[in-house]
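**Q** Next input, structure requested:
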Amino acid sequence: MEGDNIPRIGISIGDINGIGPEVIIKALSSSSINKICTPVIYGSAKHLSKYKNLLGYNDWLFSTVQNTRQLNKKQINLINCYEGPNFELSLGTVQKEAGQLAFQALDRATQDLKNGYIEALVTAPISKDNTQGEGFKFPGHTEYLANEFQAEEVLMFLVSEELRLGVVTGHIPIEQVKKNITKKQIKAKLDLMLNSLKVDFKIQKPKIAVLGLNPHAGENGLLGKEEIEIIEPLINEYRKKGTLVFGTFPSDGFFATQQWKQFDAVLAMYHDQGLTPFKMLAFDSGVNFTAGLSAVRTSPDHGTAFDLAGKGEADSGSMLHAIFSAVEIYKNRAEYKELTENAISPVKIQRIIKSSKEKK
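**A** Just a heads-up that it's a prediction; the model follows:
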């Protein structure tokens, strides 16, 4: 980014036959969006133009560019990514060509992110099975990006103004959850969460709640032993180090009694245990953030919603929050890097004091 503090935010189009294009158009329709970022949509000008006209957004304009060097900071920019046979919009349906477009847009945006041509990436929802192909053999965006950035571990971190929630296991079958609830795996996710809260969200002493795996958090071993054998001993290790990690909490009572409001973040054991209450509390404003990547990636916390595609009924709140969050996290990381790089170590401080005394 050259000469200013306005980040370039890439936005992959997602499945063109879902609500992704609609929430992008609505989120970027505000004239003030270019005051906080330079949006770059990765997709297809032809299909996006038809989509916006179907919605009645005829006056919403974007500038088609070849690459990020041609970006117009005062407009919405679009980079054409699709290479394949011509196809028409078929809103609300699963279409092979739409899956190809979704992957090609994601791939181009990801490469630009890796090369530093954009500062952050916001991904519109894809149809996971429809996007599968030679270059995409992953359960979702999170796993694909972890592979592209060669990250050993990442954290699916759902964030909103009210609640931040991560999961130990993500897109895996429920029968595989138990075998993945290990001390090593939970520790990796807790470490990622703690670091992200400090670096990405500027919380110096974060307080984290850890949910149990079993009903009633195992009921002292009666309903399962993972809590007393794996999770709680690990929590005690963190507590001995002075880290504010608490648990285990039964998921139902924890959310029903609003205990979550007492914590900066919550770590759930598996996907639906965390995402069900999160989406109930923050569906229109929730953001899916991938912690642990060297670059910033966010996404709205909803899917393609094929049943709503093209009807003009999709709420763009989550997409707008995803864009705002990408900008904020990017700036927080830059600020943290500057502070830590310019910080004087205790050893260096002692040397300065010693040198000053000797001169006297």
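**Q** Going by C-alpha atoms from here, please, whenever you check contacts or count neighbours.
**A** OK.
**Q** do you know how far Asn130 is from Gly140?
**A** 11 Å (CA to CA, to the nearest Å).
**Q** quick one more, to check against the first:
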Amino acid sequence: MSRLRIALTTGDVDGIGFEVTAKALHHLGPQKNVQFILWRPEDADKKYLRLIDKKFERITVDSLQEALKIDGPYLIDIASDESPAQWVETSAEACLEKVLDGIATAPLSKTSIKEAGFKDLGHTDILKRLSGAKYVNMGFVGEKFSVVLATAHTPIKDVTKHLSFTVLAETLKNANELRKKLPAAQAKRPIAVLGLNPHAGEEGLIGKEELLLFPQLSAFAKENRIPVEGPLVPDAAFFPSNWQRYSVYVALYHDQGLIPFKTIHGQDSGVHISLGIPFVRTSVDHGTAKDIFGLNKANPHSMIDAIRWAIKLARLSR
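**A** Purely as a prediction, here's the structure:
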């Protein structure tokens, strides 16, 4: 089997991305038939480089082009003066060209992306633009439950404008692909789709969206053999008694899914997976945490999981 090549982008230079990536690599150590290609700033903290060096034989280069020339059991370290947003774009292009097998990303702020001259709002928008994928969903895998968002960074006043049968059907397809990749016991369970309104609309008394969208969605799921239940009442859907009933929750807007996900899983666990793009991209489920930059306090658990999932998904896609 040829070696998988997984790029690791470390995000904002004044955030915790390089710290959590170095700690994650130290925790995981070398992985069988995997070569990590690490993007980091030229002036990265040397104590974290030394931490990596305790487990890996590291070769430093200054571009992905140079990194791809090196084979063998090495960690290839790209000391770059480019913007962290450019690291993501370059890595994604390499995935599309099939010279990389996946990307695991540390947090990248929207400010950093804007300063790089990009018009994208986040990682997902960069990946969507480059891949040309029309329907891309943010998926979040946690120890207790997993969530897929039907809409992402959409102002709450605009959510209903962005919800349609087509959007929900494509979201359900992406959620179903995630369901199949979960552990066997979870994968057997149906997908839960949340209602939009309080009480899931109460038969049209509190909003009509459920009546307009869900009959079509149920028919679509049946036709495509996707196990699904819903619309679930949003305020009761995430009771602990329900965690064992469903494989994935489909939330209709950002905070509907991520408030319960992050409340239960905390800031330092859970993995973000981009669904609907033609290559593997995973990420941490937290922000840049610039308030603790340089303090050696960052928890690497989410990055550990993101790297593990990137390897798992890359192997499944071979």
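**Q** Need the TM-score between these chains.
**A** TM-score of the superposed chains, computed with TM-score structural alignment, normalised by the length of structure 2, equals 0.88; 310 aligned residues with a CA RMSD of 2.4 Å.
**Q** mind listing the helices for structure 1?
**A** 20-27, 33-36, 45-55, 96-114, 128-131, 141-148, 183-199, 226, 232-240, 251-256, 271-282, 317-342, 346-359 (DSSP state H).
**Q** So for Pro300 of structure 1, which of those sits nearest?
**A** The closest of the helices of structure 1 to Pro300 of structure 1 is helix 317-342. By CA to CA, the value is 4.8 Å.
**Q** Can you get me the start-to-end distance on stretch 106-114 of structure 2?
**A** Note: stretch 106-114 of structure 2 ends 17 Å apart using CA to CA.
**Q** for stretch 235-244 of structure 2, same thing?
**A** Note: stretch 235-244 of structure 2 ends 17 Å apart using CA to CA.
**Q** And for stretch 274-294 of structure 2?
**A** Stretch 274-294 of structure 2: ends 29 Å apart by CA to CA.
**Q** Show me what counts as buried in that stretch.
**A** 274-277, 279-288, 293 (16 or more other CA atoms under 10 Å).
**Q** Among these, find me the one that's closest to Met303 of structure 2.
**A** Val284 (5.2 Å).
**Q** State the distance from the closest one to Asp43 of structure 2.
**A** For Val284 of structure 2 relative to Asp43 of structure 2 (CA to CA), the value is 23 Å.
**Q** and if you look at Ser302 of structure 2?
**A** 24 Å.
**Q** Looking at those two, which one has more neighbours?
**A** Ser302 (25 against 10; other CA atoms under 10 Å).
**Q** Can you give me the buried ones in the top strand by length along structure 2?
**A** Identified as the longest strand of structure 2 according to DSSP state E is strand 34-41. By neighbour count on 16+ other CA under 10 Å, the buried set for strand 34-41 of structure 2 is Val34, Gln35, Phe36, Ile37, Leu38, Trp39, Arg40, Pro41.
**Q** Distance to Gly72 of structure 2 added to those residues, as a markdown table?
**A** Output for the buried residues of strand 34-41 of structure 2, formatted as a markdown table (distance: CA to CA, whole Å):
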| residue | distance to Gly72 of structure 2 |
| --- | --- |
| Val34 | 9 |
| Gln35 | 8 |
| Phe36 | 11 |
| Ile37 | 12 |
| Leu38 | 15 |
| Trp39 | 18 |
| Arg40 | 21 |
| Pro41 | 23 |
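**Q** Any figure for the gap between Arg318 of structure 2 and Ser146 of structure 2?
**A** 24 Å.
**Q** So the two - more neighbours on which side?
**A** The residue with more neighbours, out of Arg318 of structure 2 and Ser146, is Ser146; 27 against 7, by other CA under 10 Å.
**Q** Could you double-check that the more buried one lies in contact with Gln244?
**A** No: the criterion here is CA atoms under 8 Å, and Ser146 of structure 2 misses it with Gln244 at 11.1 Å.
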